[in-house]
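Engineer: predicted structure and sequence below. I'll ask about it afterward.
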Amino acid sequence: MHRPSPIETRLAAELAEARPDLVDRYQAELPGARAAVLTRLWRALAHEPLPWVARRVRGAHSLALWLADGRALHGPRADPYATDAYVTAVRLDGEAYDDPARLMTDLGWPHSAGFAAELANSAASLALSRADREFSAEDPEEWPDRDWEWEQRVVDGHPFHPNCRSRPGFSAAEQLAYGPEHRPVVRLETVPVAAGDCLLTGDWPDGLRDGEQLLIPVHPWQRAHVLKGGSAEPWRDAHPLMSLRTLALPGGPHVKTAISARLTSSVRDISTYSIGAAMTLSAFATDLASRTDGLLHVTRTLGAVTADSPDLAALLRESPEVYAAAGERVLPVAALATTGLPGSPSWLAEFTRLALTAGLRLLDLGVALEAHGQNLLVVLSETGAPLRLVYRDLADIRLSPARLRRHGITPPDLTGRLVTDDEATLRRKLFGSLVAGALAGTAGSGPALATALETAVRHLPATPDLAALLEGPLPAKALTLMRLSPEVPGDQWAALPNPLADTR
């Protein structure tokens, strides 16, 4: 069925130059990588409100999609919370497709050609990531001690986005040099900008100043591909984290840089709005987290700067490691699947209770976190028990002035997209990222998620937000619809089957 895509062929040729020892492994990983991307795409076709799908007919083990143009798609029943690559092929009008890019091309929907290229890039890059996979066993005694080592264990990227590993504009050599799963050390650079031409909030260290100039850390990929021309100097070695453009300085803070490339859905630059709001938001969120009785900490923003451009900006943030005591480990929730811990129903239920307790408490106070598996971290004891949570990256949370005032809390002096009192928006933000994202990705399947939720919610205080979680469909970002309708601004949403529906 499969014909190698131009992107797969190009990446193989580049790999033959950069790492010839990986070529055979890369080729061997391609079928599984295509299946992983196809599984994510099939989830979207099965559950997102796509206007080109007229009707869905679900059987005991199969799913039929009747398209608006009269064609039919057939495949396996789609578990919206499964993380295994269980879809190896689907049939469009009887023809089998094992390549998600070719399927999207032949569907011929608006913007499908561009999305198909992203899917091909995702599958090829995922095969490369898996070909270079290397991490220790699930034994706690073999677990990493440093935060960036945990981030390197997350090989497959986003558990539900078809663009889970899409890195357009990155050659094979650049993926090996900058992708965290390849375990590189990246030499950050600095670009000098006159202080009067910058917006600076917070403290900027002396080591990033030169007289009347501020030195803005930049990623070498950004320097080569976007910031062409001008002066730059080597600065510090750093370890890339899951987001690729955020890096850990050994013994120091994390540095969030701008990479003006579309990774998964978004172009990863840093807006002037985010820089201007950074310190106000950090101080407020840190204070609010203290109301969770130690369940959750928020990493503080130390300083943020932009040269009046989303392509030349940086943010310094404290490392989550500061919230781990001796013998404890702090790791992104996305890395939990590499520990084996979620295989224990009791452990998964306890972690779910911890995450929901903290998330719902903050939501009730007036803050909806974007608590997906990258932003949300968990502190584990020496034996692997979940102790507390750490949250990082406040750029996409939502604040409700009405809820805050109801609790006697003065809202921060912020305006714009971060601020809303709309109940649906607030709940979508938390439930879509935490439950349909972090918890679902950790559980790995609908039945496992349902069991964990059913156990955890017994111990939660009854609130209108909890009732909304229990009673309705579960919101999740319609990630494929968003890529196929770029003319529609903002997030679009799918309503997934409530995993608790069969347990109540």
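Structural biologist: In hand now; what should we look at?

Engineer: make it CA atoms for all contacts and neighbour counts henceforth
Structural biologist: Noted.

Engineer: might one say that residue 375 is in contact with residue 393?
Structural biologist: Yes: Residue 375 sits in contact with residue 393 when judged by C-alpha atoms under 8 Å, with a separation of 6.3 Å.

Engineer: anything in contact with each of those two?
Structural biologist: Counting by C-alpha atoms under 8 Å, 6 or more residues apart in numbering, residue 375 and residue 393 have no contacts in common.

Engineer: how far away is residue 401 from residue 428?
Structural biologist: 17 Å (C-alpha to C-alpha, to the nearest Å).

Engineer: please apply the same query to residue 400.
Structural biologist: 13 Å.

Engineer: now residue 494
Structural biologist: Residue 494 is 10 Å from residue 428, by C-alpha to C-alpha.

Engineer: can you give me the buried ones in stretch 96-115?
Structural biologist: Within stretch 96-115, the residues scored as buried using 16 or more other C-alpha atoms under 10 Å are 96-105, 107, 112-113, 115.

Engineer: show me those that map onto strands.
Structural biologist: If you go by DSSP state E, those have 96, 97 in strands.

Engineer: the buried residues of stretch 96-115 into JSON lines, with extra columns for distance to residue 370?
Structural biologist: Shown next, in JSON lines, are the buried residues of stretch 96-115 (distance: C-alpha to C-alpha, whole Å):
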{"residue": "96", "distance to residue 370": "38"}
{"residue": "97", "distance to residue 370": "35"}
{"residue": "98", "distance to residue 370": "33"}
{"residue": "99", "distance to residue 370": "31"}
{"residue": "100", "distance to residue 370": "28"}
{"residue": "101", "distance to residue 370": "29"}
{"residue": "102", "distance to residue 370": "33"}
{"residue": "103", "distance to residue 370": "31"}
{"residue": "104", "distance to residue 370": "29"}
{"residue": "105", "distance to residue 370": "32"}
{"residue": "107", "distance to residue 370": "32"}
{"residue": "112", "distance to residue 370": "28"}
{"residue": "113", "distance to residue 370": "30"}
{"residue": "115", "distance to residue 370": "25"}
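
Engineer: put this next to the previous one:
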Amino acid sequence: MDAPACAATAAQAASLQALLNTYLREMAPGSAVLADDRSTVEIPLSHIPARLRVRITYFSATGPHRFGPAQILFDGSSTWHSAPPVQVLTLIAQECFTRLNSRDAGQLPEFLRGLFNSNAGIEQNLIRHAGTPEPDGFLAAEQALTFGHWLHPTPKSRDGLTTWQQAAYAPEYAGEFRLTFFAADQSLVTLGSAHQAPADMLRQIPGLDGAFRLRPDEVMIPAHPLQAQMLRLDPQVQALLATGRLRDLGEAGCAFNATSSLRTLYAPGCRWMLKFSVPVRLTNSLRVTKHNELETGVLMARLLKHLDADGPRFRILNDPAYLTLTLPGRSESGFEVIFRENPFAGTDGTGIYNLAALTADPLPGRTALLTRLIQQLAADHGETPADTARLWFEAYLTCMLDPVLDLYDRHGIALEAHQQNSLLDLSTGLPSRGYYRDNQGYFIAQDALPRLNALEPSLTQQPALVYPRAHINERMAYYLVVNQIFAVIRRLGCDGLAPEPDLLLQLRRRLTTAASRLSGAGADFARYLLTAPALSAKANLLTRARNVDELETEAQEGLFLQMPNPIAAAQPQPVQERTDVLT
């Protein structure tokens, strides 16, 4: 089979895995019939007189199952017929809207368009990545998310990008491009900063200092090329350009690369990553920056500095400054840009990986990134892969679970630490430090607000950050545990490095220790994870099928449902402990 045909087959298998897993979790938990040995699942169809049977090649209690071939049986027949992936994708999509009792004739075609748009994106990524080396650090890992979100029906759907724009600006294509700059009358500019002035931060972009002559009353604003293309078509912006209150300066400075989020850009020689608004819908939302997001980044940077929140095992990447224009009658102008700390400049990015890249399914014929790194670590130290995986998981929890629990326990601050927002330093082998990024992803516990507000009074201007502990426990359980930690457990289990039940018991022991060690919100959260019969999980299929834009909802989040809690179901048993560690 030639490379394009192989890519097409692998893309369809990945798309089917994505859709089937979300369907089984969200739409058919009570109607699908799982074989006693978990080798197959039968799915009754209500929109046609038939049922599907799909082979399960790996069953996961924590994340997506892996599937093999599918068959279809029509009522009145005793013969199962082979069902190719495209047929099954279409049938499951139709079944979704039948079960939703949808009366909008446009919903199913729109969903199918997104489904096959995503499939085409995966196929192109597979072709592009077929000959690329394995990621060895921050930028390469950011560009390696071939399959996208691990539990989303359209994981690589992108609305608003042409083919040539995708090739130029999508992270998987590893393109380099310069920023576009505008000069704006300072009366139009809104800015904020926790510490350093945005103008000084801009001058730290290599190759930019002295590139343009500004008038004394002008402020320079950078833009993503996609953002600039959109802004030039905006009538209000065109009016400002015509009057001279806004000037289009063109491109300048060093080349940047897209990170995994597409709209956050990285340059190896720049102290700051820059996050922009872009006119592109990825998965569940249009990637525009809301004004409250700008303010949140600045106030949280100030607050976390007061709290001295970073430690040797964990660091939050702050978004300490922003620039934008204010246009009449609009909450957001489209010029929004956020400055993010970049500790991965130059060689400092070596050995830094986001959790989504580490835990993603491998390219055809390859080994998953996390599995390969653990196997190499085991070989280097003369250990078995199974023993190394257990030690790796323990070190990982030290970097990613304990610090997040401690922050919540001490200060009432919770993080949306999902796979893509969480990074690990593996430069010395075992995980040595965790990182968190995303100024959209903070929760403040109601009972912590008075003492935090005393340190940072501007918190009162961001009521959307504040929630009761019960709500935070549910959301943090999804982001930190269901999305991130379970992804690690599923990866290690799927690749035979450690059985999922063993890793769940290992996690359970750490949570039990945390519940005893801590005394506040973190202890409460640990007990919740240990005892809750169900945990919250994002309903990405329902969110996409109903065409909900997360950022347009009141809480700026999608739909959620409940899934069985495998931590509570794990049965503790005596385990022989080892005390040695890899060095």
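Structural biologist: Yep, it's here. On a predicted model such as this, the values are computed, not experimentally measured, just so you know.

Engineer: got a TM-score for the pair?
Structural biologist: Aligned and superposed, the two chains score 0.83 in TM-score terms (TM-score structural alignment, normalised by the length of structure 1); 471 aligned residues with a C-alpha RMSD of 3.2 Å.

Engineer: if we can go back for a sec, what is in contact with residue 494 and residue 428 of structure 1 at once?
Structural biologist: 475, 476.

Engineer: all the strands of the stretch 351-500 of structure 2, residue numbers only.
Structural biologist: Taking DSSP state E, counting those that start in this stretch as the test, the strands found in the stretch 351-500 of structure 2 are 352-354, 413-415, 422-425, 433-437, 442-445, 466-467.

Engineer: what range in structure 1 matches the fourth one?
Structural biologist: Meaning strand 433-437 of structure 2. Alignment note (TM-score structural alignment): strand 433-437 of structure 2 is matched to residues 388-392 of structure 1.

Engineer: same deal with the shortest one?
Structural biologist: Per the alignment by TM-score structural alignment, strand 466-467 of structure 2 matches residues 420-421 in structure 1.

Engineer: who touches the matching stretch?
Structural biologist: So stretch 420-421 of structure 1 is in contact with 398, 399, 400, 401, 402, 403, 426, going by C-alpha under 8 Å, 6+ apart.

Engineer: likewise for stretch 84-97 of structure 2?
Structural biologist: By C-alpha under 8 Å, 6+ apart, the list of residues contacting stretch 84-97 of structure 2 from outside reads 12-13, 15-16, 19-20, 23, 27, 45-47, 69-70, 108, 111-112, 545.

Engineer: dump the strands of the stretch 351-500 of structure 2 to JSON lines, plus mean neighbour count and distance to residue 188 of structure 2.
Structural biologist: Listed next are these as JSON lines, based on neighbours: other C-alpha atoms under 10 Å; distance: least, C-alpha to C-alpha, whole Å:
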{"stretch": "strand 352-354", "mean neighbour count": "26", "distance to residue 188 of structure 2": "37"}
{"stretch": "strand 413-415", "mean neighbour count": "26", "distance to residue 188 of structure 2": "33"}
{"stretch": "strand 422-425", "mean neighbour count": "24", "distance to residue 188 of structure 2": "35"}
{"stretch": "strand 433-437", "mean neighbour count": "23", "distance to residue 188 of structure 2": "29"}
{"stretch": "strand 442-445", "mean neighbour count": "22", "distance to residue 188 of structure 2": "29"}
{"stretch": "strand 466-467", "mean neighbour count": "18", "distance to residue 188 of structure 2": "31"}
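
Engineer: so which of those strands comes closest to residue 40 of structure 2?
Structural biologist: Closest approach to residue 40 of structure 2 among the strands of the stretch 351-500 of structure 2 is made by strand 352-354 (32.6 Å; C-alpha to C-alpha).

Engineer: ok, back up a step: of the contacts of stretch 84-97 of structure 2, which belong to strands?
Structural biologist: Counting by DSSP E, the contacts of stretch 84-97 of structure 2 contribute 45, 69, 70 to strands.

Engineer: ok, of these, which one's closest to residue 454 of structure 2?
Structural biologist: Taking C-alpha to C-alpha as the measure, residue 45 is the one of those closest to residue 454 of structure 2, at 57.5 Å.

Engineer: I'd like to know how far the residue most central in space within structure 1 sits from residue 86 of structure 1.
Structural biologist: Closest to where the C-alpha atoms of structure 1 average out (C-alpha atoms, centre = their mean) is residue 374, at 5.0 Å. Residue 374 of structure 1 sits 24 Å away from residue 86 of structure 1 when distances are taken as C-alpha to C-alpha.
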